[in-house]
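*Asks:* show me the folded form of this:
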Amino acid sequence: MKVSLESEITLYPLSIQKDKKNYIVEEPISGDFFELPEISVDAIRRLDKGEGMAEIEKVLKEFYPEEEVDIIEFVEQLVELGLVQEVDGVQVHRGKEKQAKSEGGFLWIPQWVGRLFFNRKINKVYLLLLAANIFILILNPELFPHYKDIFLFDSMVLNVLTYLLISLVLIVIHEFGHILAIRSHDLPANLSIGNRLIFIVFETDLTQAWKLDPKKRNILYLAGMSFEQVILFLSFVFMLLFPDAYFVGILSIIVLDIFIKTVYQCCFYMKTDVYYVVENATGCYNLMESGEIYLSSFFKKSKMDHKKMFEDEWNLIRIYSVFYIIGVFLTLFLTVLYFIPQLYYMFTTIYLNIMGAGDRAAFWDAIAFLVQTMLLLILLVYLARKKRREN
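*Replies:* Next up is the predicted model:
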């Protein structure tokens, strides 16, 4: 379908709102969101008013003398994005109805329920609990999680199953925080399963958060961690009040799991909840991609003028790149402090039991553990392949 300066363009109904730097444009039929600069939004609004393309191009060149204006190319891009409904009265067949995204689940949760957990007063409580948890750890270093905290029983299978069950429950609570937060704004959410590094995770689709003001989005991104701070605080309190209780071992696993996941949230080489907060606060929505381009330039012979490429985001991207590298070291820190010692302890114990160091029950426990490990690896490979296909 050819587009010319004489073409009459009909767009799908679009919702436009001002963001940090540019504008967020929503196409309600598909539920897609796009970040566009002011000149693009100006062009869209003029197209909606029925102004001719030649006239629009002339006006834009006058209003934006520093910009390169090509209205035909711009409209062709809108067609590719699926934002154009008709060109010269001819329907643009993009399968919009087939591409349309469902409104999402959890609409059965009333908005007022979400607001019980996420409002101005309660949000401050979550922040206070974060400070309190840090303070408790400083005063009680013995509460700092240890890699052996997951080994409650002689049975390695039981240890792994207990840890996985506790971790699964905490993941569900974390994601339910996101769900309640977005429902507090009467918006839908979708829940899916995926993996991050070696962890199987549930992921809440917060795409609809783009409808909100940038400041309100941060609450949605931090909602899961907010719920974790409540659980962490209660765990610390019970551990201090009842240090010899039988359930302290379970609480130690909870503390360990939340600690590891909290540290991972600060690994900016992954798109974690904290990463999205930083991205949202800066208004730079391709921060990771730009940072990776900048860092990769140090390993290439040909040097590009990245300062010119990134323009006003140059200093921000350099700062982010530092935190990107820190995130890699945080991962190495967790690996050395927790994962390697845990794996060494587990497989050393399993090896000794298979070689006959333990009784018959310990031998079959070791065999069951190896089968359990194989099933987990198969699941991780499946999820990784599924994610690659989707990408």
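
*Asks:* from here on, just use CA atoms for contacts and neighbour counts.
*Replies:* OK.

*Asks:* what is the helix or strand hosting Val25 packed up against?
*Replies:* Using DSSP states H and E, Val25 maps to strand 23-27. In terms of contacts (3 or more Cα pairs under 8 Å, 6 or more residues apart in numbering; DSSP states H and E), strand 23-27 is packed against strand 15-18, strand 32-36.

*Asks:* list the helices and strands the first one packs on?
*Replies:* With contacts taken as 3+ Cα pairs under 8 Å, 6+ apart, strand 15-18 sits against strand 23-27.

*Asks:* and the angle for the strand it packs on with strand 32-36?
*Replies:* Here strand 23-27 runs at an angle of 150 degrees relative to strand 32-36 (axes from the mean of the first three to the mean of the last three Cα atoms, to 10 degrees).

*Asks:* who's in contact with strand 23-27?
*Replies:* With contacts defined as Cα atoms under 8 Å, 6 or more residues apart in numbering, strand 23-27 is touched by 12-18, 32-38, 41, 83, 210.

*Asks:* of the helices and strands packed on strand 23-27, which is nearest Leu377?
*Replies:* Nearest of these to Leu377, taken as Cα to Cα: strand 32-36 at 34.4 Å.

*Asks:* chain center to that closest one, what's the gap?
*Replies:* Relative to its parent chain, strand 32-36 has a centroid offset of 18 Å by Cα atoms, centre = their mean, to the nearest Å.

*Asks:* now that strand: buried residues?
*Replies:* Of the residues in strand 32-36, Asp32, Phe33, Glu35, Leu36 count as buried by neighbour count, 16 or more other Cα atoms under 10 Å.

*Asks:* identify the farthest-apart pair in the residues you listed.
*Replies:* Asp32 and Leu36 (12.8 Å).

*Asks:* returning to that earlier point: name the nearest of the buried residues of strand 32-36 relative to Pro214.
*Replies:* Nearest member of these to Pro214, counting by Cα to Cα, is Glu35, at 13.1 Å.

*Asks:* is it true that that closest one touches Asn22?
*Replies:* Yes. The pair Glu35 / Asn22 is scored as a contact, 6.6 Å apart, by Cα atoms under 8 Å.

*Asks:* quick one on the thing from earlier: which one of the helices and strands packed on strand 23-27 lies nearest to Thr335?
*Replies:* Thr335 lies closest to strand 32-36 among those, at 37.2 Å (Cα to Cα).

*Asks:* for the comparison step, fold the sequence that follows:
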Amino acid sequence: MTDIEAEERPRIRPSTRVVLHDLAVRRDRDEWIVGRMATRTFVAMPVVGARAVELLGDGLSVARTAAMLREETGEEVEITDFVRDLAALGFVARIGDCPIPDIEPPRASLPRLRPPHARFALHPALPVCVGALLVAAVTALICRPGLRPGYRDLLWSPHGSLVLFTGAAAGWALVLAHELAHLVTARAAGVPGRMRLGTRLQFLVMQTDISGIELAPRRHRLTAYLAGIALNLCVASSLVLILALADTGPTAHRLLSAALLLALMPLPFQLMVFTRTDLYFVLQDLTGCRNLYGDGLAYARYLSRRALRSLRPGRTTGADDPSTRLPPHERRAVRLYSVVLVVGTVACLTFMAAVTLPVDVTLLVRAARGLGPEHGLAREADSAAVLITLGGINVLWVVTRWRNRPSRRAAAVT
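*Replies:* Okay, here's the model as predicted:
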């Protein structure tokens, strides 16, 4: 740190008082979650840290806060460094007479949607209604097996480009509705939320950042995490009941069946918890882990380095096991998750290299060859549709991956 930087930092004396921004606090097991909803910045603190925040927020000086903590805990707490840490997080508005520059809060999606507008999403009766709708649909499928859709229903038209475009449009509409369910539920809990494109391994996805939901009660947290899956199940169940009760023609029946399949197809992806899907956040919450993915990745890297060292005798032991710094309940979950993370990631990337990539390249090459004056109009239109749809998705994946690379963090992104 230079002399100029040291002079710019406000001096913290024993008599200094600080003014904190509006902070939210929630107890979680043996720690406290402290955060600022405006900037979506949250940290886990021990009990003494949360108590220090409370005392500083009540207007006590640095010296008085340290004295109170010493009386209550019998330990010496370095409040000066603690205040600087809070300021670095954006939790401090003023130190003494010196205001602290504030950081720009992230933009929220649909800012006009207020918590009172979305309160219905957290009503206790809503999960009961979802469950009843799902039971009714399952009962209809059991009683009438002919309603079960098959892959041929996706090919409802002989024109491949029409099937491709309508499938893409319906699929992305369902993806948007899925993420909107997360956003609405989080907004009902007072969390701003932001929807954007993202990547999970080789997949292009729409994701919703609902950082701040960590401060909500567990029922609200789990509801926000599972809202997207519930939306897909509601859409699929409604389509099953329409097929069972309405007298539809053959084309309408196949269109409804195709929409039913499109609503159900994303659900197996949710089981891929190694890509931080909705069920990953449910798993992380139920296991009480702070950063299941990050800690699991760190442990997997430690094991890989240890395996490499065992193949090279005489090498130093290197870094210690990072999981030993975690509480016992987190340590067990992280070690198990690291196995799922490695196996799942390797399987996904292997499938991409062996199947997905060759298929995409073949389709793109065929589509490129199908363009030209020597081919008919129908062939050219079909080739153009493949190039626009498939090529556009791959280009969008690359652009999204590049734009999001600096901002990888352990936020609640469903």
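
*Asks:* kindly provide the TM-score of these chains.
*Replies:* With the length set by TM-score structural alignment, normalised by the length of structure 1, the two chains reach a TM-score of 0.79; 385 aligned residues with a Cα RMSD of 4.1 Å.

*Asks:* pull up the aligned stretch in structure 2 for the strand holding Val25 of structure 1.
*Replies:* Taken onto structure 2 by TM-score structural alignment, strand 23-27 of structure 1 occupies residues 32-36 there.

*Asks:* mean shift between that stretch and structure 1?
*Replies:* Stretch 32-36 of structure 2, aligned to structure 1 and superposed, deviates on average by 2.5 Å (mean Cα distance after the TM-score superposition for structure 1).

*Asks:* what's the spacing between that stretch and its chain's center?
*Replies:* Here stretch 32-36 of structure 2 is found 19 Å from its chain centre; the criterion is Cα atoms, centre = their mean.

*Asks:* likewise stretch 133-144 of structure 1?
*Replies:* On Cα atoms, centre = their mean, the centre of stretch 133-144 of structure 1 falls 28 Å from the chain's centre.

*Asks:* need the contact partners of it.
*Replies:* Counting by Cα under 8 Å, 6+ apart, Gln229, Leu232, Phe233, Phe236 sit against stretch 133-144 of structure 1.

*Asks:* only whichever of the contacts of strand 23-27 of structure 1 are buried, select them in ChimeraX.
*Replies:* What follows is the ChimeraX syntax selecting those of the contacts of strand 23-27 of structure 1 that are buried according to 16+ other Cα under 10 Å:
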select :16,18,32,33,35,36,41,83,210
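
*Asks:* now the most centrally placed residue in structure 1: how far from Ile198 of structure 1?
*Replies:* By Cα atoms, centre = their mean, the mean C-alpha position of structure 1 lies nearest to Thr272, the distance being 4.3 Å. Distance, Thr272 of structure 1 to Ile198 of structure 1, by Cα to Cα, to the nearest Å: 15 Å.

*Asks:* out of the helices and strands packed on strand 23-27 of structure 1, nearest to Asn159 of structure 1?
*Replies:* Nearest of those (Cα to Cα): strand 32-36, 43.8 Å.

*Asks:* mean shift between that closest one and structure 2?
*Replies:* Relative to structure 2, strand 32-36 of structure 1 is 2.9 Å off (mean Cα distance after the TM-score superposition for structure 1).

*Asks:* which SSE is Val365 of structure 2 in?
*Replies:* Going by DSSP H and E, Val365 of structure 2 is in helix 357-369.

*Asks:* and the next element down the chain from that helix?
*Replies:* helix 377-386.

*Asks:* who's in contact with that next one?
*Replies:* Gly160, Ser161, Leu164, Phe165, Leu363, Leu364, Arg366, Ala367, Ala368, Gly370, Leu371, Gly372.

*Asks:* how about 7 Å then?
*Replies:* Helix 377-386 of structure 2 has contacts (Cα atoms under 7 Å, 6 or more residues apart in numbering) with Ser161, Ala367, Ala368, Gly370, Leu371.

*Asks:* buried subset of those residues as a ChimeraX selection?
*Replies:* Those of the contacts of helix 377-386 of structure 2 that count as buried under 16+ other Cα under 10 Å are selected in ChimeraX with:
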select :161,367,370,371
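
*Asks:* with distance to Thr208 of structure 2 added, can I get the contacts of helix 377-386 of structure 2 in CSV?
*Replies:* Output for those, formatted as CSV (distance: Cα to Cα, whole Å):
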residue, distance to Thr208 of structure 2
Ser161, 30
Ala367, 34
Ala368, 35
Gly370, 39
Leu371, 39
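
*Asks:* quick one: end-to-end distance for stretch 295-303 of structure 1.
*Replies:* Start-to-end, stretch 295-303 of structure 1 (Cα to Cα) is 11 Å.

*Asks:* now it: buried residues?
*Replies:* Neighbour-count burial for stretch 295-303 of structure 1, with 16+ other Cα under 10 Å as criterion, is recorded at Leu295.

*Asks:* same check, this time on stretch 20-28 of structure 1
*Replies:* Buried residues in stretch 20-28 of structure 1 (16+ other Cα under 10 Å): Asn22, Tyr23, Ile24, Val25, Glu26, Glu27.

*Asks:* ok, stretch 257-268 of structure 1 next?
*Replies:* Asp257, Ile258, Phe259, Lys261, Thr262, Tyr264, Gln265, Cys266, Cys267, Phe268.

*Asks:* residue range for that stretch in structure 2?
*Replies:* Stretch 257-268 of structure 1 maps onto residues 262-273 of structure 2, going by TM-score structural alignment.
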